[in-house]
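Q: Sharing a sequence plus its predicted fold:
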Amino acid sequence: MIINTLSKTYTTQVPISTDRTSQLGVSNKSPSVAGDTVEISKEAYKALSDSEATISRGVALIVNSINNDPEFADKMAYTYSHSRDAELIDLKDVPPLDDALRMDAYFQHVKDFESGADKIMNQRVQIYNEMKKNGASGADIFKSLMEFNKTLPADYQKNTGLDKYSDQYSKYVQAG
């Protein structure tokens, strides 16, 4: 199954039998597949995206790569420290474009969030620069950035999704 997380479209590929391939005029020299595409509900997509298994598997892959590949760890530490967090939004919470008052309030909220996220990014950059100057490895810097995330206000963590990743990161590191 192929999952396109942007379009929420799931494609399954099923082998076509030899009899069917000849009926379709497809050469029998190489295997052939036919695909079906289905659209899933917002609720199912959210459940998949928010599932603990999905998040924990992603965290495990990242942590293992950071621990076993110094070049990857250096890139992750740099990239993560120099990236601004984005606020998770539900599009149904965005006011209609023709409601100028509510749109103004919404845009002000976005500006305020981005300003706060810029300050947090600057703090991460300071952590990165200080640790790098003192000879820390990318893996150690990344671990410090993850610890820093835990100190951020709970509402900020929830609004960015950091809470889920921080929890899984802590569980994985403690178990590992």
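A: Noted; the coordinates are in hand.

Q: From now on I want contacts and neighbour counts done on CA atoms only, so please keep to that.
A: Fine.

Q: Assign residue 87 to helix, strand or coil.
A: Secondary structure, DSSP: H, G, I helix; E, B strand; the rest coil: residue 87 is coil.

Q: what's the closest non-adjacent residue to it?
A: Nearest residue to residue 87 in three dimensions, chain neighbours excluded: residue 160, at 4.7 Å (CA to CA, 6 or more residues apart in numbering).

Q: Could you pull out the strands in the chain for me?
A: For the chain, applying DSSP state E gives strands covering 2-4, 9-15, 33-39.

Q: Out of these, the one nearest residue 114 is which?
A: strand 2-4 (27.5 Å; CA to CA).

Q: Need the strands of the chain in a markdown table (columns: mean neighbour count).
A: Below are these laid out as a markdown table (neighbours: other CA atoms under 10 Å):
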| stretch | mean neighbour count |
| --- | --- |
| strand 2-4 | 10 |
| strand 9-15 | 14 |
| strand 33-39 | 11 |
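
Q: can I get those strands in a markdown table with distance to residue 125?
A: A markdown table is the format used below for the strands of the chain (distance: least, CA to CA, whole Å):
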| stretch | distance to residue 125 |
| --- | --- |
| strand 2-4 | 32 |
| strand 9-15 | 37 |
| strand 33-39 | 40 |
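
Q: alright, now check it against this:
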Amino acid sequence: MILNSNPYQVTNAASQYQQTQAVSNKESTQASTQTDKTEQSSNEPQRKLAWEGFREKVESDPSFAAEIAEAVTFIPNKMMINLNEAPPLNDVEAFTKWASKSDEFDKEAAVVTEQRIEIYNKMKNEGATDAEIFNRIMDFNRALPLDYQVKAGMLAVDTHA
């Protein structure tokens, strides 16, 4: 599982606690919860604007589109891991089993990468622009199983959801 954290939330919550010197845990929890909700709702439009700006650059800059289309096609995904879930190093059997999950994912990622390369080559042969190829590869990525997307770090899982 990938944990999604925002350092600003942590810093802001600590600062808010120091400023208000909350009298009870209940008050502190309510303030922190409210801050998290406010920041989540205020950060969402910023993320959308950043993605739209990125997509505009892909559409308007052919050299950038070519570079990014190749990157999302040919660079294989790697499994995101949570080191907090790793077993102790002195338990060799458990650690080996845990580490082998990455090897299994690499095999799955190789198949996915080959599928992306097929899409890329087919579209290139048909004369598609790099921006069109990028958009098609992104659609392909979004259609992958959610489990794969989470393991590859394409999606962040909020542990509070």
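A: Yes, it's here. None of these values were measured; they are calculated from a predicted model.

Q: Superposed, how do the two chains score by TM?
A: The TM-score (TM-score structural alignment, normalised by the length of the second structure) is 0.65; 119 aligned residues with a CA RMSD of 2.5 Å.

Q: and the residue nearest to residue 87 of the first structure, what does it touch?
A: 85, 86, 87, 88 (CA atoms under 8 Å, 6 or more residues apart in numbering).

Q: and if you look at residue 95 of the first structure?
A: Neighbour list for residue 95 of the first structure: 102, 103, 106 [criterion: CA under 8 Å, 6+ apart].

Q: ok, now with 10 Å
A: Residues near residue 95 of the first structure by CA atoms under 10 Å, 6 or more residues apart in numbering: 101, 102, 103, 104, 105, 106.

Q: Ok, which of the strands of the first structure comes nearest residue 52 of the first structure?
A: strand 2-4 (17.3 Å).

Q: helices or strands up against the closest one?
A: Strand 2-4 of the first structure is packed against strand 9-15, with contacts defined by 3 or more CA pairs under 10 Å, 6 or more residues apart in numbering; DSSP states H and E.

Q: distance between the strand it packs on and the chain's centre?
A: Mean C-alpha position of strand 9-15 of the first structure versus that of the full chain (CA atoms, centre = their mean, to the nearest Å) differs by 23 Å.

Q: next one: stretch 119-132 of the second structure
A: With CA atoms, centre = their mean, you get 25 Å for stretch 119-132 of the second structure.

Q: Quick one: end-to-end distance for that stretch.
A: 11 Å (CA to CA, to the nearest Å).

Q: Show me the contact partners of that stretch.
A: Stretch 119-132 of the second structure has contacts (CA under 10 Å, 6+ apart) with 55-70, 72-74, 113-114, 116-118, 133-138, 140.

Q: what stretch of the first structure lies opposite it in the alignment?
A: Aligning stretch 119-132 of the second structure against the first structure (TM-score structural alignment) gives residues 127-140.

Q: Also stretch 56-67 of the second structure?
A: Going by TM-score structural alignment, stretch 56-67 of the second structure sits over residues 64-75 in the first structure.

Q: Which positions in that stretch come out as buried?
A: For stretch 64-75 of the first structure, a neighbour-count test (16 or more other CA atoms under 10 Å) marks 65, 66, 72, 73, 74 as buried.

Q: Take it and give me the span from its first residue to its final residue.
A: With CA to CA, one end of stretch 64-75 of the first structure sits 14 Å from the other.

Q: How far away from the center of its chain is that stretch?
A: Taking the mean of its C-alpha atoms, stretch 64-75 of the first structure sits 18 Å from the chain's own mean (CA atoms, centre = their mean).

Q: circling back to that earlier point, just the buried residues of stretch 64-75 of the first structure: which are in helices?
A: By the criterion of DSSP state H, membership of those in helices covers 65, 66, 72, 73, 74.

Q: Would you reformat the residues you listed as CSV and include distance to residue 112 of the first structure?
A: Listed next are those as CSV, based on distance: CA to CA, whole Å:
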residue, distance to residue 112 of the first structure
65, 35
66, 33
72, 33
73, 31
74, 31
